[in-house]
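J.: A structural model of the following input is requested.
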Amino acid sequence: MPTIKTASQSLNEDDPLDDFERRQITLNEITKAVYVAGDGPAVIVMTEMPGISPHVARFSRWVRDAGFTVYMPSLFGRDGAVPGVDEGIATFKRACVSAEFRAFATNQSSPVTQWLRTLARFAHQECGGPGVGAIGMCFTGNFALSMMLEPSMLAPVVCQPSLPLDDPAGINMAPEELASVRQRLEREDLTVIAYRFEGDKHCKAQRFAAYTEALGERFVARVLPDNAANPNTPPFFDKVVASPHSVVTAHLIDEAGQPTLAARDEILAFFTLRLGK
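T.: Below is the predicted model of the structure:
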């Protein structure tokens, strides 16, 4: 795997995202802004709440620097913004009532995943290679799993999946879709890797247990200790999230030997393995 460069952008200031190409991509008659950068097989990075923060952009740059073309769709929030409390809460409330998401629905898939599956197919056509990788985080955490209904998707990563918000053991995915994904994972000898912190209040052990019951050994779970989380986070994470949560973004400690950095490296290696780099 290529050496990962250190991102030069400050994590404490709004990120201009000017090393990405901001494209307007229309799929299924719906247009969304998508930030694209890099070369090689496609990896779709889906932002956590409350939007494409400097930390999310940093992770996308790590994926880019590992030899992939990153597609980072704008799904909510102000792109590049440091997550503040008031703005973050307002974004969260809008997303909860949006028709694109099923924030409180157990056993229902969020409609936006249909657009994301089409984005995976579109990105594969543009970039070639054996297939596409994807990572979802927090509000989008389980979306990479839903995207496995698209045949080009080969490398799904599920980070701290937080939906449905009101059922710790719930799965934000229709049962028939989940069954189809399990069949595909077994048929093609594929796996899903998933991450959470042990004391995460928004993605509890019950949720990983439900995924394990649904997917069996194809669901590879990683649970990090709470003391592995970075204690210095943006205001939204400090005041609103208020627990170890974001494994490869806000709570990642960018130092050798740290469990969160090891998780990042494992994810990049997973993309490399599945996408043939």
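J.: please make it C-alpha for all contacts and neighbour counts, starting now.
T.: Will do.
J.: quick one: Leu178 is in a helix?
T.: Yes. Counting by DSSP: H, G, I helix; E, B strand; the rest coil, Leu178 is located in a helix.
J.: OK, contacts around it?
T.: Going by C-alpha atoms under 8 Å, 6 or more residues apart in numbering, Leu178 touches 146, 214.
J.: can you show me the helices along this structure?
T.: 54-65, 85-97, 112-127, 143-146, 175-187, 205-215, 235-236, 259-275 (DSSP state H).
J.: most tightly packed of the ones you listed?
T.: Greatest average neighbour count among the helices of the chain goes to helix 143-146 (a mean of 26), per mean count of other C-alpha atoms under 10 Å.
J.: run through the residues that contact Tyr211.
T.: The contact partners of Tyr211, by C-alpha under 8 Å, 6+ apart, come to 171, 219.
J.: redo that, cut-off 10 Å
T.: By C-alpha atoms under 10 Å, 6 or more residues apart in numbering, the contact set of Tyr211 is 142, 169-171, 178, 194, 217-221.
J.: repeat that for Lys239.
T.: With C-alpha under 10 Å, 6+ apart, Lys239 has these contacts: 84-85, 233.
J.: quickly note the distance from it to Leu149.
T.: Lys239 sits 36 Å away from Leu149, going by C-alpha to C-alpha, to the nearest Å.
J.: and for Asp15?
T.: According to C-alpha to C-alpha, Asp15 and Leu149 sit 33 Å apart.
J.: straight-line length of stretch 225-235, end to end?
T.: End-to-end distance (C-alpha to C-alpha), stretch 225-235: 22 Å.
J.: tell me the buried residues in stretch 164-172?
T.: Buried residues in stretch 164-172, counted by 16 or more other C-alpha atoms under 10 Å: 164-165, 167-172.
J.: which residues does that stretch contact?
T.: Counting by C-alpha under 10 Å, 6+ apart, 96, 101-110, 139-143, 146, 161-163, 173, 178, 201-211, 214 sit against stretch 164-172.
J.: what do you get if the cut-off is 6 Å, keeping everything else the same?
T.: With C-alpha atoms under 6 Å, 6 or more residues apart in numbering as the test, stretch 164-172 has contacts from 103-109, 163, 206-207.
J.: same question for stretch 38-52.
T.: 64, 67-72, 76-77, 79-80, 88, 127, 129, 132-139.
J.: which of those residues are buried? Put it as a ChimeraX command.
T.: Here is the ChimeraX command that picks out the buried ones among these, judged by 16+ other C-alpha under 10 Å:
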select :64,67,68,69,70,71,72,76,77,79,80,88,127,132,133,134,135,136,137,138,139
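J.: what separation do you get for Met137 and Leu145?
T.: 11 Å.
J.: which residues touch Val70?
T.: Listed by C-alpha under 6 Å, 6+ apart, the contact set of Val70 reads 36-37, 42-44, 64.
J.: contacting residues for Lys163?
T.: Residue 163: Leu, not Lys. Counting by C-alpha under 6 Å, 6+ apart, Leu163 touches 103, 172.
J.: here is a second sequence; please produce its structure as well for comparison:
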Amino acid sequence: MATTRTRRDDPLDDFVRTTVSIGGESRTVYVTGSGPAVVLMPEMPGISPDVARLGRWLREAGFSVYLPSLFGHDGAYPTAEAGEAVVRRACVSAEFRAFAGGGTSPVVSWLRGLARTAHAQCGGPGVGVIGLCFTGNFALTMALEPTVIAPVVNHPSLPLDDPGGLEIGEEDAARVAERIKRDRVKVLAYRFDGDKWCTGQRFAAYRALLGEWFDGRVLPADAANPDPSPFFRDVVGCAHSVVTAHLVDEQGHPTVRARDEIIAFLAERLSRGTPG
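T.: Prediction:
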């Protein structure tokens, strides 16, 4: 399953580029693979080569991968200057709620529709969803869609100005907690120790909301790739992206174990659809 990290743009030419329209809104979605559906949401500053690499690993593991374009330039190698510009645009976009008090990001409604579409096309007991960084919490709020049965919340960074906050409105939070506990839907989550964008306070808030159904796992900061792309080195500035930019692609490495745990979680849930 090993791949080579690229320091140039990724053409994404082994994905099928499609347009998905939901509720009158159309977005580009890159699709690959076969088997149960997994919606993989990009992290800032977009569908980077490392995010695409994760999509390919999921494909190799036997999933149909749906990778929506939500921000940035698709396939671009994350430079610091271009990445900062993408973050600034997203923070003022009406589609996202980057700061405390903003509630649930409106784009999540479209993403729930994408999960329904993916399930209709792929079948099976349900859909897996993976959120990363800016989209991390979206994997939880997407669980209001009944077809979502395997949510993975990776290093959720929103709200940017509240280290102990969750990017979700009060009503949605109550509904999500009720659905998670009623249907016994485990939420798998990862972060690095010392991550200033996804703190221990944030994981504590997830635990307070979801109780035993939140499985938050913490990796040591010194396990992170010490030479990530410029955006993650100069803008993010800490160990952050467990299974993408800061993953070290070596057998037995803690970040690779995290990737394999995520794949095993998805495989178990999407093959049988029963409580896990």
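J.: OK, contacts around Phe96 of the second structure?
T.: Counting by C-alpha under 6 Å, 6+ apart, Phe96 of the second structure makes contact with Ser105.
J.: counterpart of it over in the first structure?
T.: Matched to the first structure by TM-score structural alignment, Phe96 of the second structure sits across from Phe101.
J.: so stretch 139-147 of the first structure matches what in the second structure?
T.: The alignment of stretch 139-147 of the first structure onto the second structure (TM-score structural alignment) spans residues 134-142.
J.: ignore the last one, stretch 40-60 of the first structure
T.: Going by TM-score structural alignment: stretch 40-60 of the first structure matches residues 35-55.
J.: can you check stretch 211-219 of the first structure too?
T.: Stretch 211-219 of the first structure maps onto residues 206-214 of the second structure, going by TM-score structural alignment.
J.: equivalent analysis for stretch 176-186 of the first structure, please.
T.: Taking TM-score structural alignment, stretch 176-186 of the first structure hits residues 171-181 over in the second structure.
J.: mean per-residue distance, that stretch versus the first structure.
T.: Once fitted to the first structure, stretch 171-181 of the second structure is off its aligned match by 1.6 Å on average (mean C-alpha distance after the TM-score superposition for the first structure).
J.: surely Thr28 of the second structure meets Thr19?
T.: Yes. The criterion here is C-alpha atoms under 6 Å, and Thr28 of the second structure meets it with Thr19 at 4.6 Å.
J.: who's in contact with the residue nearest in space to the middle of the second structure?
T.: In the second structure, the centroid-proximal residue (C-alpha atoms, centre = their mean) is Gly131; its distance is 1.5 Å. Counting by C-alpha under 6 Å, 6+ apart, Gly131 of the second structure makes contact with 41, 139, 153-154.
J.: and the residues you listed, which are buried?
T.: Among the contacts of Gly131 of the second structure, those classed as buried by 16+ other C-alpha under 10 Å are 41, 139, 153-154.
J.: let me have those residues in a markdown table, adding distance to Asp183 of the second structure as columns.
T.: Formatted as a markdown table, those follow (distance: C-alpha to C-alpha, whole Å):
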| residue | distance to Asp183 of the second structure |
| --- | --- |
| Met41 | 23 |
| Ala139 | 16 |
| Val153 | 18 |
| Asn154 | 22 |
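J.: just give me the match in the first structure for Thr3 of the second structure.
T.: Using TM-score structural alignment, Thr3 of the second structure sits opposite Ala7 in the first structure.
J.: next one: the nearest residue to that match once chain neighbours are set aside from Asn232 of the first structure, what distance?
T.: Closest residue to Ala7 of the first structure apart from its sequence neighbours, by C-alpha to C-alpha, 6 or more residues apart in numbering: Arg58 at 6.3 Å. Counting by C-alpha to C-alpha, the gap from Arg58 of the first structure to Asn232 of the first structure is 16 Å.
J.: do you know how far the aligned residue in the first structure for Pro151 of the second structure is from Ser10 of the first structure?
T.: Taking TM-score structural alignment, Pro151 of the second structure has Pro156 as its aligned residue in the first structure. According to C-alpha to C-alpha, Pro156 of the first structure stands 29 Å off from Ser10 of the first structure.
J.: tell me which of those two has more neighbours.
T.: Shown here are Pro156 of the first structure and Ser10; by other C-alpha atoms under 10 Å, Pro156 has more neighbours (29 against 11).
J.: that one reaches Ala134, doesn't it?
T.: Yes. Assessed by C-alpha under 6 Å, Pro156 of the first structure is found in contact with Ala134 at 5.2 Å.
J.: overlap in contacts, those two.
T.: With C-alpha under 6 Å, 6+ apart as the test, Pro156 of the first structure and Ala134 both reach Ala144.
J.: ok, so what distance separates Lys186 of the second structure from Gly211 of the second structure?
T.: Distance from Lys186 of the second structure to Gly211 of the second structure, by C-alpha to C-alpha: 10 Å.
J.: between these two, which one's more packed in?
T.: Between Lys186 of the second structure and Gly211, counted using other C-alpha under 10 Å, the more crowded position is Lys186 (21 against 14).
J.: picking that back up, would you list the helices of the first structure in TSV and tack on distance to Ala228 of the first structure?
T.: Converted to TSV, those look like this (distance: least, C-alpha to C-alpha, whole Å):
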stretch	distance to Ala228 of the first structure
helix 54-65	17
helix 85-97	24
helix 112-127	31
helix 143-146	24
helix 175-187	31
helix 205-215	17
helix 235-236	19
helix 259-275	6
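J.: so which of those helices gets nearest Asn227 of the first structure?
T.: Asn227 of the first structure lies closest to helix 259-275 among these, at 9.7 Å (C-alpha to C-alpha).
J.: which part of the second structure matches that closest one?
T.: Under TM-score structural alignment, helix 259-275 of the first structure corresponds to residues 254-270 of the second structure.
J.: ok, average deviation of the matching stretch from the first structure?
T.: Once the two are superposed, stretch 254-270 of the second structure sits an average of 0.4 Å from its aligned residues in the first structure (mean C-alpha distance after the TM-score superposition for the first structure).
J.: hmm, who's touching that stretch?
T.: 242-243, 247.
J.: now that stretch, how far from the centre of its chain.
T.: Centre-to-centre, stretch 254-270 of the second structure and its host chain are 13 Å apart (C-alpha atoms, centre = their mean, to the nearest Å).
J.: same thing with stretch 117-127 of the second structure?
T.: The answer for stretch 117-127 of the second structure is 18 Å, by C-alpha atoms, centre = their mean.
J.: likewise stretch 95-114 of the second structure?
T.: Using C-alpha atoms, centre = their mean, the distance between the centre of stretch 95-114 of the second structure and that of its chain works out at 14 Å.
J.: what do you get for stretch 198-216 of the second structure?
T.: How far stretch 198-216 of the second structure lies from its chain's middle: 16 Å, per C-alpha atoms, centre = their mean.
J.: all good on my end, thank you.
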